[in-house]
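1. I'd like to go over a predicted model; first the sequence, then the structure.
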Amino acid sequence: MARKHGALLEEPRVDTDRLKLDHALIEALTARLAAGQDASPDESTLALRALLAEADDVHQAAMLRALWGRIEARAGTAMVVAGAAAQLLAADRFGLSARAVADPDAALAQVAAGAHALIDVASVRPWWGKLLARPELRVIAALPDDRHGLPAALRVAAAPTGPTGDDRTFWVTDARLPDARIVEALAACGFVARPLAAAGGLKLFMLAGYVQAEDGRLPAAPGALKGVIGAAPLF
């Protein structure tokens, strides 16, 4: 038998029990992909939440998120990304299937044509403000989607979502007041708000929970040009 650095080489051994588990994993994944995507983003959210509730720890939960995202990318609608944060987050969650476009405007054009788009929140121009004039396009998700930080990218689609039991809503205003004053005014209207971004004279806030665009409390909120642009689930 050959020697390497004075030690005998050992012939690799195939662990047949582990190999059976690997084959079972491939069969299960093939069957899941064949089943196609969920009927709506809300159904997908509830299904993922149920899986995460059974995760043993944060590491297993992270693997479930990544696997779920790749299944969604394989079975679901085409996705484009605009911005460095969106590209990184999309690769982490959905793999490398998303196509990068030049800017948010190009991404929104693709959404209007049937795709989904993940777009950086931070932008020189407030692309998210354009959704006020395009109610057919809505924010349906935000990444990261846990409660430990602020979202860096918003997912936009021509498919509004409903309440899932644990959501955050995105609201735009042209109010010139300081952020703290706007948060106070929103609290007086019954909302828990947090500033997220500002550009081009517009400001983007997150509202706790699912808030409908027609919510009767919103007209009293600060600003002349204002409104809800969508909502996203938390996990």
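-> Okay, I see it. Residues are numbered from 1 along each chain as shown.

2. Please count neighbours and contacts with C-alpha atoms only from this point.
-> Noted.

3. the strands in the protein, which residues?
-> With DSSP state E applied, the chain shows strands at 3-4, 7-8, 79-82, 99-100, 116-120, 138-143, 153-157, 167-173, 193-199, 202-208, 226-233, listed in chain order.

4. Nearest to residue 46, out of those strands?
-> Comparing the strands of the chain by their distance to residue 46 (Cα to Cα), the top pick is strand 226-233, with 9.4 Å.

5. just checking, what packs against the closest one?
-> Other helices and strands packing on strand 226-233, by 3 or more Cα pairs under 8 Å, 6 or more residues apart in numbering; DSSP states H and E, are strand 138-143, strand 167-173.

6. Select, out of those strands, the one closest to residue 99.
-> Among the helices and strands packed on strand 226-233, if distance is taken as Cα to Cα, the winner is strand 138-143, at 17.1 Å.

7. hmm, back to that, ok, which of the helices and strands packed on strand 226-233 comes nearest residue 184?
-> strand 167-173 (14.2 Å).

8. can you redo the helices and strands packed on strand 226-233 as a markdown table with mean neighbour count and distance to residue 84?
-> As requested, the helices and strands packed on strand 226-233 are arranged in a markdown table below (neighbours: other Cα atoms under 10 Å; distance: least, Cα to Cα, whole Å):
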| stretch | mean neighbour count | distance to residue 84 |
| --- | --- | --- |
| strand 138-143 | 25 | 13 |
| strand 167-173 | 24 | 21 |
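
9. quick revisit: with respect to burial, which of the strands of the chain scores highest?
-> Comparing the strands of the chain by mean neighbour count (mean count of other Cα atoms under 10 Å), strand 116-120 comes out on top with a mean of 29.

10. ok, back up a step: could you export the helices and strands packed on strand 226-233 as a markdown table, including distance to residue 90?
-> Shown next, in a markdown table, are the helices and strands packed on strand 226-233 (distance: least, Cα to Cα, whole Å):
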| stretch | distance to residue 90 |
| --- | --- |
| strand 138-143 | 9 |
| strand 167-173 | 20 |
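
11. Okay, one more to line up with it:
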Amino acid sequence: MAEKILIVDDEERIRKLLNMYLVREGYETVEAADGQEALDLAMGQDFHCILLDLMMPKVDGIEVAKQLRKQKSTPIIMLTAKGEENNRVEGFEVGADDYIVKPFSPREVVLRVKAILKRSSETAFIEADATAKDVIAYDHLVIDNDAHRVLANEVKVNLTPKEYELLLFLAKSPDKVFDREVLLKEVWHYDFYGDLRTVDTHVKRLREKLYKVSPEASEMIHTVWGIGYKFEVNE
């Protein structure tokens, strides 16, 4: 079954261009011309990825992302204009996973979609078999990277792709401190000139999701004041 992409932009020309390239790559696409239509579609059915314009009539992309994140972990790629740096930061703060600056190459969009789907916790959840090798396990937290699954106190935690990558990156180097610049470089894999608050926001959201099912797991992500973060393992 083809993976389904929701394209949200108030410019029909952009929607049709993205639609053409994504369909050519084998994706199923649905279009929305404004934020309200996007919310109605995204809440009513499941998508594998959402391409979301930031500035739109009725309901803007920030509000769409904010509402979606209350219920879903669907990967969101923001489409933003060059002069909207502050809005892009706000987009990350409400749960967007990536952004692409207009004007963009449709080929770049396709590559970004492929990359985010490949590592997406929303699409890659499969049941791991007993021979799974790529597993990080502690008393209150298990990261099964073969199944792209996180369990806190044996309860599955639904994370966005960036939240999952951040947790995995930290957990692979327990007790090692990483500053925010390093985390931006390593977790956001390409050139990303974002605000350091992006890291803080993702850490906060990750902790909140873990805390709901396991306060002990949440406390493993430790703030090192004045420097950054580490995955703390208590003996």
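-> Thanks, I have the structure now. Because the structure is predicted, anything quoted here is derived from the model rather than measured.

12. Fetch the TM-score of the aligned pair.
-> With the length set by TM-score structural alignment, normalised by the length of structure 1, the two chains reach a TM-score of 0.32; 124 aligned residues with a Cα RMSD of 5.6 Å.

13. And the strands of structure 1: which comes nearest residue 182 of structure 1?
-> Nearest to residue 182 of structure 1 among those is strand 193-199; the distance by Cα to Cα comes to 8.6 Å.

14. and the closest one with strand 202-208, angle?
-> Angle of strand 193-199 of structure 1 versus strand 202-208, following axes from the mean of the first three to the mean of the last three Cα atoms, to 10 degrees, is 160 degrees.

15. Can you name every helix or strand that strand 193-199 of structure 1 contacts?
-> Strand 193-199 of structure 1 makes packing contacts with helix 179-189, strand 202-208 when contacts are defined by 3+ Cα pairs under 8 Å, 6+ apart.

16. now the angle from it to helix 179-189?
-> Computed with the same axes, to 10 degrees, the direction of strand 193-199 of structure 1 lies at 140 degrees from that of helix 179-189.

17. got the angle for strand 193-199 of structure 1 vs strand 167-173?
-> Computed by the same axes, to 10 degrees, the angle between strand 193-199 of structure 1 and strand 167-173 is 50 degrees.

18. Residue 20 of structure 1: which of the helices and strands packed on strand 193-199 of structure 1 is closest?
-> Distances from residue 20 of structure 1 to each of these were compared using Cα to Cα; the shortest belongs to strand 202-208, at 45.9 Å.

19. Out of the helices and strands packed on strand 193-199 of structure 1, which gets nearest to residue 139 of structure 1?
-> Closest to residue 139 of structure 1 of those is strand 202-208 (Cα to Cα; 11.8 Å).

20. Do a quick rundown of the strands in structure 2.
-> 4-8, 28-32, 49-53, 76-81, 98-102, 135-137, 141-144, 149-152, 155-156, 178-179, 221-224, 228-231.

21. Tell me which of these sits most buried.
-> Comparing those on average neighbours per residue, with mean count of other Cα under 10 Å, the densest one is strand 49-53 at a mean of 26.

22. what packs against it?
-> Using 3+ Cα pairs under 8 Å, 6+ apart as the contact criterion, the neighbours of strand 49-53 of structure 2 among helices and strands are strand 4-8, strand 76-81.

23. As CSV, those strands with distance to residue 212 of structure 2 would be great.
-> Listed next are these as CSV, based on distance: least, Cα to Cα, whole Å:
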stretch, distance to residue 212 of structure 2
strand 4-8, 29
strand 76-81, 23
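
24. Out of those strands, the one nearest residue 185 of structure 2 is which?
-> Using Cα to Cα as the measure, strand 76-81 is the one of these that comes nearest residue 185 of structure 2, at 18.0 Å.

25. Hey, what's the angle from that closest one to strand 49-53? Just curious.
-> Taking the same axes, to 10 degrees, strand 76-81 of structure 2 and strand 49-53 form an angle of 20 degrees between their directions.

26. Next, the angle from strand 76-81 of structure 2 to strand 4-8.
-> 30 degrees.

27. can you give me the angle strand 76-81 of structure 2 makes with strand 98-102?
-> Using the same axes, to 10 degrees, the direction of strand 76-81 of structure 2 lies 20 degrees away from that of strand 98-102.

28. buried residues in the longest helix seen in structure 2?
-> Among the elements of structure 2 assigned as helix by DSSP state H, the one spanning the most residues is helix 197-213. Neighbour counts over helix 197-213 of structure 2 (16 or more other Cα atoms under 10 Å) mark 198, 199, 200, 201, 202, 203, 205, 206, 207, 209, 210, 213 as buried.

29. likewise stretch 82-94 of structure 1?
-> Within stretch 82-94 of structure 1, the residues that count as buried by 16+ other Cα under 10 Å are 82, 83, 85, 86, 87, 89, 90, 91, 93, 94.

30. what's the spacing between the last one and residue 183 of structure 1?
-> Noted for residue 94 of structure 1: a distance of 34 Å to residue 183 of structure 1, by Cα to Cα, to the nearest Å.

31. do the fourth one as well
-> Between residue 86 of structure 1 and residue 183 of structure 1 the distance, using Cα to Cα, works out to 27 Å.

32. now do the third one
-> According to Cα to Cα, residue 85 of structure 1 and residue 183 of structure 1 sit 26 Å apart.

33. for the fifth one, same thing?
-> Using Cα to Cα, one obtains 31 Å as the distance from residue 87 of structure 1 to residue 183 of structure 1.

34. Which elements pack onto the longest helix of structure 2?
-> Using 3+ Cα pairs under 8 Å, 6+ apart, the elements in contact with helix 197-213 of structure 2 are helix 85-93, helix 161-171, helix 180-187, helix 215-218.

35. Relative to residue 230 of structure 2, which of these is closest?
-> With Cα to Cα, the closest approach to residue 230 of structure 2 among these belongs to helix 161-171: 6.2 Å.

36. angle of the closest one against strand 76-81?
-> For helix 161-171 of structure 2 against strand 76-81, the angle between stretch directions is 110 degrees (the same axes, to 10 degrees).

37. so helix 161-171 of structure 2 versus helix 197-213, what angle?
-> An angle of 90 degrees separates the directions of helix 161-171 of structure 2 and helix 197-213 when computed by the same axes, to 10 degrees.
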